[in-house]
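J.: sequence and predicted structure, then a few things I'm wondering about:
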Amino acid sequence: MTTAPQVGWSFLRTRRWIGYFALLIVFSIACVWLGNWQFERRAEARAEIARIDNNYDAAPMTLSDAVPSFTDFDEDARKWQPVELRGQYVGEEYLARNRPGVNGVGSNLLQAFELDNGTVVFIDRGWVPVSGTDVVPEGLPAAPEGETTVLARLRASEPEIPGRTSVGRFVPSINGTELAQVAGLEEDVYTGAYGQLIEEHPAAETGVLAVRPERDEGPHLSYALQWYVFILIATIGLAYGARQEFRSFNAEGESVRREDERRAERKRKRGPSDADEEDALLGS
C-alpha cells in the first residue's frame, strides 16, 4: 500500500527543516554581533572626530593643567590638546621604529624635554627615514640647544608591544615608561602622555611632522546595516524555499488524491470483483 506524501506545512517539523532554522538562528546571532561591532567602531570614530573638533585648534594649556598626573592621561578629554612648554631638550635622541611615513617605513624621532620646573616629557619631533635597529645614523635632525619654547599636541603613551624590546636607542613603541627606563630617568617624568611637536623656538630642523588627522568616521554604518540586511536576505531565502516545498508537497498530495478518486470511480463502474464478493461472503 502506497503511503501518501506529506501535505500542508508538516514538512517544517522534519529534522532537515529544523536544521535549517537552527542555522538561520546561528547566522543571525553572528550577524547581529558583527553589526554591533561595526556600530561600536563607528562610535569610536565619531568620538575621535569630536576630540579633533574640540581640541586640535584649542588654545594652548600648560602641561600641568592638561595632565595633572605623571602616569595617567585622560585621552577622551585631552587628546590633541596643544600645550606650551618652556625648558630645554636633554639627553640623546631615541627612535620608535617601524613607523610608516612619506617615503616608506622609518622611525619617529623622540627626545626628552625638561621643563623649567624640573619635570620631563618626551617630544615626538617627527618622522625620519631610519629603519632597522643596528646603528643610529649620523645627521639626525638636532633639537635646539638651551632655553626653548615648544608647542606640542598631547597624545597618550602607547602600550608596550609583547615580545618586542628596546635595542640600544631604538624602541618598539612610544611608551613613556619604557622611554624613561631607556633614558635613565626615574622621577618627575610624564609617562602617561607625550607631546607631538607642532613648532619650537628657536626653530630647528625636525623630522616630517604629523599632519592634521582626517575627520572621517569610515564606512562602519554601512557595514553594520549590511549585516542586518544579510539576516533579512537569509530569512527571505528560507521562507521562499519553504513556500516552494509547500507547493511541491501539496501538488504531489493533490495528484495522489486525484489518482485515488479515479481508481475508485473505475472500480465503481466495473462493479465488485470476485475477490470483493468472496470477502463479502466471508464477512457475512
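T.: That came through, no problem. Note that the coordinates shown come from a computational prediction; the quantities given were computed from them, not determined experimentally. Numbering: from 1, shown residues only.
J.: only C-alpha atoms for contact and neighbour calcs from this point on.
T.: OK.
J.: mind listing the helices for the chain?
T.: Read by DSSP state H, the chain holds these helices, from start to end of the chain: 15-55, 63-66, 75-78, 176-183, 220-270, 274-283.
J.: and here's the other structure:
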Amino acid sequence: MSATAHAPVTGWRRWGAYLALTVVFAIACGLLSWWQWARRAETVDEIQRVERNFDAEPRPVSELLPALDSWRLDDEWAPVLATGEYLGDEALLVRNRVRGGKPGFEQLVPFRLDDGTVFIVNRGWLPIGKTQDSPDSVPAPPSGEVTVVARLRQGEPELPGRTAPEGQIPSIDLTTIVDDLGVPGFTGAYGVLASEDPAVDEMPFPAIRPEADEGPHLSYALQWIAFGILAFIGLFWAWRRERRIAALPAELQAAARAPRRRHVDADVEDAILDSHAPSE
C-alpha cells in the first residue's frame, strides 16, 4: 500500500475569524431578540392598562389631572367626569386619521369646565367627504351645560413643517391648541368621548376599544434566539466537515471540497470509505 500523507487540521486563525463572526452574529440576534421582548412587554403593559382602566368608574378630571400639564401613563384610557360647556366655534378637525382602513378626521372640541379651564375632547371619527379635504357633515356638539365622560389619552407631538387648512390640524398638539385659544387649558392629556349628557342624535363614529393583541413579538424573539443558536451549529458542522476532509489522502481532499450536484456529505463519506478500503 502506498504511503499517504494526511494533512493536519490547520487554519486555526481562519476558524478563529469564523468564530468571531459567529459570536458577533449571535450577539446581534440576542439584541434583536431582547428588543422584541421589550416591545412585547410594552404591548402587554398597554393591554393591561386597557383592561384595568377602560371600564373603570369615571373620576373627576381634577383627580387624575391635578395640574394642567399632568400626565401619567398608568392613567391612559381611564374615564374622567367633567361638567361645563363645549366651545363649538373653536372646534377643530385632525387630519389623516384612519379607521378600518379608511381615511378620515377626528373632531376635537374644547370643553370649558366650570372653573374656566379648557379640556380638549375628541368626539370621534368622521370619514372624508366628496372633496376629500373635509367631511361632508360635521356634527355640532350639544349646547349649554353638558356632562361628559371621556377616556384620557396623552397629547401628541407637534409635526414640524406640516400644515393644514383653516379649522384643521395635523396632530393633537395640545400645547398649540390651548395657546391658540388664549385661555388656561390641559396640555398633558385630552379625553376621548365615551358619553355626553344631554346627547345629540348626530354624532361622529365613537372610538373603538383597543384590541388585546400582543402581536408577533414573542415569536420573533424566539426566532432570533434560534438564529443565534443555529449559527453556532452551522459553524460546528462546517468545522467537523473540514476535519473529516483533512483526514483524507491529499489527492482526495480537493475532490471532497469541490462542489457537486450530489449531497456534499455523501461525497465525503464515500471518500472516507474509499480511503479505508483494502488495496488489491
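T.: Thanks, I have the structure now. Just so you know, these numbers come straight off a predicted model, no measurement behind them.
J.: what's around the aligned partner of Tyr228 of structure 1 in structure 2, how many residues?
T.: The alignment partner of Tyr228 of structure 1 in structure 2, by TM-score structural alignment, is Ile225. Counted by other Cα atoms under 10 Å, the residues lying close to Ile225 of structure 2 total 20.
J.: so what does Pro141 of structure 2 match up with in structure 1?
T.: Checking TM-score structural alignment: Pro141 of structure 2 goes with Ala143.
J.: now do the same contact list for the nearest residue to Thr175 of structure 2 once chain neighbours are set aside.
T.: Once flanking residues are discounted, Thr175 of structure 2 sits nearest to Thr187: 5.3 Å by Cα to Cα, 6 or more residues apart in numbering. Residues in contact with Thr187 of structure 2 (Cα atoms under 8 Å, 6 or more residues apart in numbering) are Leu68, Asp69, Ser70, Gly155, Leu174, Thr175, Val178.
J.: recalculate using a threshold of 7 Å.
T.: Leu68, Asp69, Gly155, Leu174, Thr175 (Cα atoms under 7 Å, 6 or more residues apart in numbering).
J.: next up, the contacts around the match of Tyr228 of structure 1.
T.: Here Ile225 of structure 2 is in contact with Cys29, Gly30, Ser33 (Cα under 7 Å, 6+ apart).
J.: tell me the one of the residues you listed nearest Phe232 of structure 2?
T.: Set against Phe232 of structure 2, the nearest of those by Cα to Cα is Cys29 (12.0 Å).
J.: map the closest one across to structure 1 for me.
T.: Under TM-score structural alignment, Cys29 of structure 2 pairs with Cys31 in structure 1.
J.: wouldn't that match be in contact with Val229 here?
T.: No - Cys31 of structure 1 is not in contact with Val229 according to Cα atoms under 7 Å; the separation is 9.1 Å.
J.: of those two, who's got more company?
T.: Cys31 (20 against 13).
J.: could you find the closest non-adjacent residue to that one?
T.: In space, and not counting its chain neighbours, Cys31 of structure 1 is closest to Trp227: 5.2 Å by Cα to Cα, 6+ apart.
J.: you'd agree the one you found is up against Trp37?
T.: No - the pair Trp227 of structure 1 / Trp37 is not scored as a contact, 10.5 Å apart, by Cα under 7 Å.
J.: neighbour count for these two, which is higher?
T.: Comparing Trp227 of structure 1 with Trp37 by other Cα under 10 Å, the one with more neighbours is Trp227, at 20 against 15.
J.: OK, contacts around that one?
T.: Going by Cα under 7 Å, 6+ apart, Trp227 of structure 1 touches Cys31, Val32, Leu34, Gly35.
J.: now do the same for Arg153 of structure 2: its match in structure 1.
T.: Arg153 of structure 2 maps onto Arg155 in structure 1, by TM-score structural alignment.
J.: residues in contact with that match?
T.: Lys79, Trp80, Ala193, Tyr194, Gly195, Gln196.
J.: and with 8 Å instead?
T.: Taking Cα under 8 Å, 6+ apart, one finds Glu75, Lys79, Trp80, Ala193, Tyr194, Gly195, Gln196 in contact with Arg155 of structure 1.
J.: chain neighbours aside, what residue packs nearest to the counterpart of the fifth one in structure 2?
T.: If I follow you right, that is Tyr194 of structure 1. In structure 2, the residue paired with Tyr194 of structure 1 is Tyr190, using TM-score structural alignment. Nearest non-adjacent residue to Tyr190 of structure 2, counting by Cα to Cα, 6+ apart: Ile120, 5.1 Å away.
J.: again with Phe119 of structure 2
T.: Phe119 of structure 2 sits nearest to Phe111 (Cα to Cα, 6+ apart), 5.0 Å away.
J.: Thr121 of structure 2 matches what in structure 1?
T.: Not quite, residue 121 of structure 2 is Val, not Thr. So Val121 of structure 2 corresponds to Ile123, using TM-score structural alignment.
J.: now Ala207 of structure 2
T.: Aligned partner of Ala207 of structure 2 by TM-score structural alignment: Ala210.
J.: hmm, the residue nearest to Phe119 of structure 2 is touching Glu85, no?
T.: Yes - counting by Cα atoms under 8 Å, Glu85 is a contact partner of Phe111 of structure 2 at 5.7 Å.
J.: looking at these two, which has the bigger crowd around it?
T.: Legend: neighbour count by other Cα under 10 Å for Phe111 of structure 2 and Glu85, higher for Phe111 (26 against 21).
J.: measure the more buried one to Glu242 of structure 2 for me?
T.: 75 Å (Cα to Cα, to the nearest Å).
J.: just the contacts of Trp227 of structure 1 now: which is nearest Gly168 of structure 1?
T.: Proximity of the contacts of Trp227 of structure 1 to Gly168 of structure 1 was ranked by Cα to Cα; the top entry is Leu34 with 42.6 Å.
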